[in-house]
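Visitor: okay, structure incoming, though there's no sequence with it:
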């Protein structure tokens, strides 16, 4: 039957042609056509949705390169459209559009894969770019630097093209780009591993680096020729040490606490060589200098009054020196049998002198030292009182004749 659908083809004409005699067949054909039309409409709508979908390409800091962003709505749309297209492949009404459906599914899956690899590479590139732009790191990690440069070339070319052509379907239609991104991700993983191994060797060489995060340690290592780069992180490496004193020629002469207490080095040093090596030397100098301060303070204890002495030396040195002399004086008092006399005439007097001193105007550091020292002196007084109560005396040695 030859049909020409125009304004003259009305329902009456169709009935006269015998339409009602073929309702079941016509209904089946119409049902199938409707299902096929819904698939065609969905495909056309998806294509229309992606015609104006662009990547957001932005300049990244001062690198001369770019980074890309994709709206959450587009990412969700991509997932939804992939799921919708895959469901179409199982439809019994797909035949007229099967080739188109498969091609569209392949294109969306390619976009999804490329964007996954792209964002994975972008995260690592953004982290590693400032690290490997440092000449010091390039010198210390030549193999990793070479690998990163290879990745950097691919990355800059890809984002440069995205900047010129931000349309997602156009930009992400190349399987070659996908392979390049995959290979770059493999290379950059190797760079990350090499960097992690490098940081581990630095931490093993100077164990206090374990107190620093990777980023903090890299900030130091990327400025290896600048010893002052350690200053912001020093308090994490050495508890209670805030900074080092550097001369103009970078000679290190003293350590300082956060409260402003200074301990001069017994012998100064130069920060020569790798940072982990000269920081190890700094640690040795710290120990030597504290020991030297304690020795000097013990020698000075007998030459000045105790109230002047406690204000002259660093707090921990005062606490240590005071404990040394208290131990010596208590032992002497026990040996001489005049523990009560020591308690009445020396210990109580020292404690009262400190109490009077605290009432006077003092520097903040001196007041901190005295606060801790008075607590220790009160405890020491209680210990001596207990020794007196227990009637502690010098024990006589007993000698036994040995048989021959």
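Guide: Received the coordinates, thanks. Since the model is a prediction, treat every value here as computed from it, not as a measurement.
Visitor: can we go C-alpha only for contacts and neighbour counts from here?
Guide: OK.
Visitor: which outside residues touch the longest strand anywhere in the chain?
Guide: In the chain, assigned by DSSP state E, the strand with the most residues is strand 262-269. The contact list for strand 262-269 (Cα atoms under 8 Å, 6 or more residues apart in numbering) reads 251-256, 282, 285-286, 288-290, 292-293, 314.
Visitor: from those, pick the one nearest residue 94.
Guide: residue 282 (75.9 Å; Cα to Cα).
Visitor: and the longest strand of the chain, which residues are buried?
Guide: 262, 263, 264, 265, 266, 269 (16 or more other Cα atoms under 10 Å).
Visitor: find the nearest non-adjacent residue to residue 120, please.
Guide: In this structure, residue 120 finds its nearest non-sequential neighbour in residue 185, 7.4 Å apart by Cα to Cα, 6 or more residues apart in numbering.
Visitor: hmm, residue 92 and residue 36 touching each other?
Guide: No: if you go by Cα atoms under 8 Å, residue 36 and residue 92 don't touch, sitting 9.4 Å apart.
Visitor: ok, these two, which is more surrounded?
Guide: The neighbour comparison of residue 36 against residue 92 (other Cα atoms under 10 Å) goes to residue 36, with 19 against 10.
Visitor: second structure follows, compare the two:
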């Protein structure tokens, strides 16, 4: 009697379903019907005390299956309401899918849950449902990752292949390829808007294949663009100093030097700005001077032609920069003896004054040694006294009112002299 009572008590577990009663009938060999009119004596008549182990196993199985039911019910409730959000693309306003971090976390967690359920020995009844969920969430995971990648690449290349006429002219075949990609991607984006539910949206027929196809074609466009940029970098190696985005901006504005000027500090260590020639209010493509980042100004010995392809005129500008420094250095060295050094250095830029001072220091040291060889014993002492006198004059000059650039120039020369 006690054994039967324990069995009856266990069978009152809310986890027991119709299928479990059928299993019990099969185990006991007795057919019965569970209704509201079933009495305690009816259950005792089943002789459950003879099948205590079977009852215990069936109840344990029912409890485990109820836990699975709960997980699957929560899964269903979660993904019924899980939706993508949309955000307009900056240039085209095309609505792009935004994937929240929370969505990715829930997706990964649920896939782990399903995988664990598949390893359970009680999975049989839920095998199809769990397998279907696993397939759906795996597809969602795969599509989300490729969609994010495709959206990112498309957003980057769209402004280049559609927004830049220069690139379209230089890469006509790849521009045509991107035009078709753009159309296909717009079609996918339009379909995404119709149903933002994550599972239904990502499990659309042929969506994954379509995205894979777009991704492959985008890779071809990226490679063509990278190869094109590499030819430009080889033509003007300082392009290696700038990012691909900056280089594209330089190339697309290559015929407008005033727009390229904002990138000069990235290409040249000190050059920040050019003085462009103007004629009747119109800018002519030639430069007559340059400014350094600290505001120093240096005129070119002759105008620099800024016409033609940007990598060509930037090479001309680089040559002109070197030519200009040599020109002004020659001027400075020639004018050194015309006035005291503390006044002389104020007539030239810092680099010219410093290099010119070192040139003359070398000349005067060699001259002092030559005099010493000729028998003039005080040659080096005289040179030393001259150096001290010049240094004192520079220190006195530092006490006067100077611009920050001039002060830095004199302090640097004093440091080198010491």
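Guide: Okay, I see it. Every value quoted in this text rests on a predicted model; they were computed, and no experiment measured them.
Visitor: in helices, which of the contacts of strand 262-269 of the first structure appear?
Guide: In this view, the contacts of strand 262-269 of the first structure that belong to helices under DSSP state H are 282, 285, 286, 288, 289, 290, 292, 293.
Visitor: just the buried ones from the contacts of strand 262-269 of the first structure, in PyMOL syntax?
Guide: Burial among these is assessed by 16+ other Cα under 10 Å; the matching PyMOL selection reads:
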select buried, resi 251+252+253+254+255+256+282+285+286+289+290+292+293+314
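Visitor: which among the contacts of strand 262-269 of the first structure gets closest to residue 337 of the first structure?
Guide: residue 293 (32.9 Å).
Visitor: which residue packs closest to residue 48 of the second structure, ignoring adjacent ones?
Guide: Per Cα to Cα, 6+ apart, closest to residue 48 of the second structure is residue 4, 5.3 Å.
Visitor: can you check residue 259 of the first structure too?
Guide: Using Cα to Cα, 6+ apart, the nearest residue to residue 259 of the first structure is residue 365, at 7.3 Å.
Visitor: tell me which residues touch that neighbour, please.
Guide: By Cα under 8 Å, 6+ apart, the contact list for residue 365 of the first structure reads 259, 261, 315.
Visitor: mind running it again at 10 Å?
Guide: Residues in contact with residue 365 of the first structure (Cα atoms under 10 Å, 6 or more residues apart in numbering) are 259, 260, 261, 311, 314, 315, 371.
Visitor: what about the last one, how many neighbours?
Guide: Taking other Cα under 10 Å as the neighbour definition, residue 371 of the first structure ends up with a count of 14.
Visitor: against residue 323 of the first structure, how distant is it?
Guide: 15 Å (Cα to Cα, to the nearest Å).
Visitor: can you point me to the longest helix in the second structure?
Guide: Longest helix in the second structure by number of residues (criterion: DSSP H): helix 127-161.
Visitor: may I see the buried residues of it?
Guide: Taking 16+ other Cα under 10 Å as the criterion, helix 127-161 of the second structure shows 130, 133-134, 136-141, 143-144, 146-147, 150-151, 154-155, 157-158, 160-161 as buried.
Visitor: stretch 33-52 of the first structure too?
Guide: 36, 39, 40, 42, 43, 46.
Visitor: give me the element the second one is part of.
Guide: Secondary-structure assignment from DSSP states H and E places residue 39 of the first structure in helix 23-51.
Visitor: tell me the contacts of the counterpart of residue 160 of the second structure in the first structure?
Guide: Using TM-score structural alignment to pair residues, one finds that residue 160 of the second structure aligns to residue 131 in the first structure. Residues near residue 131 of the first structure by Cα under 10 Å, 6+ apart: 125, 137, 138, 145, 195, 215, 218, 219, 221, 222.
Visitor: turn the buried residues of stretch 33-52 of the first structure into a markdown table, columns for distance to residue 338 of the first structure.
Guide: Conversion of these to a markdown table gives the following (distance: Cα to Cα, whole Å):
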| residue | distance to residue 338 of the first structure |
| --- | --- |
| 36 | 112 |
| 39 | 108 |
| 40 | 110 |
| 42 | 105 |
| 43 | 105 |
| 46 | 101 |
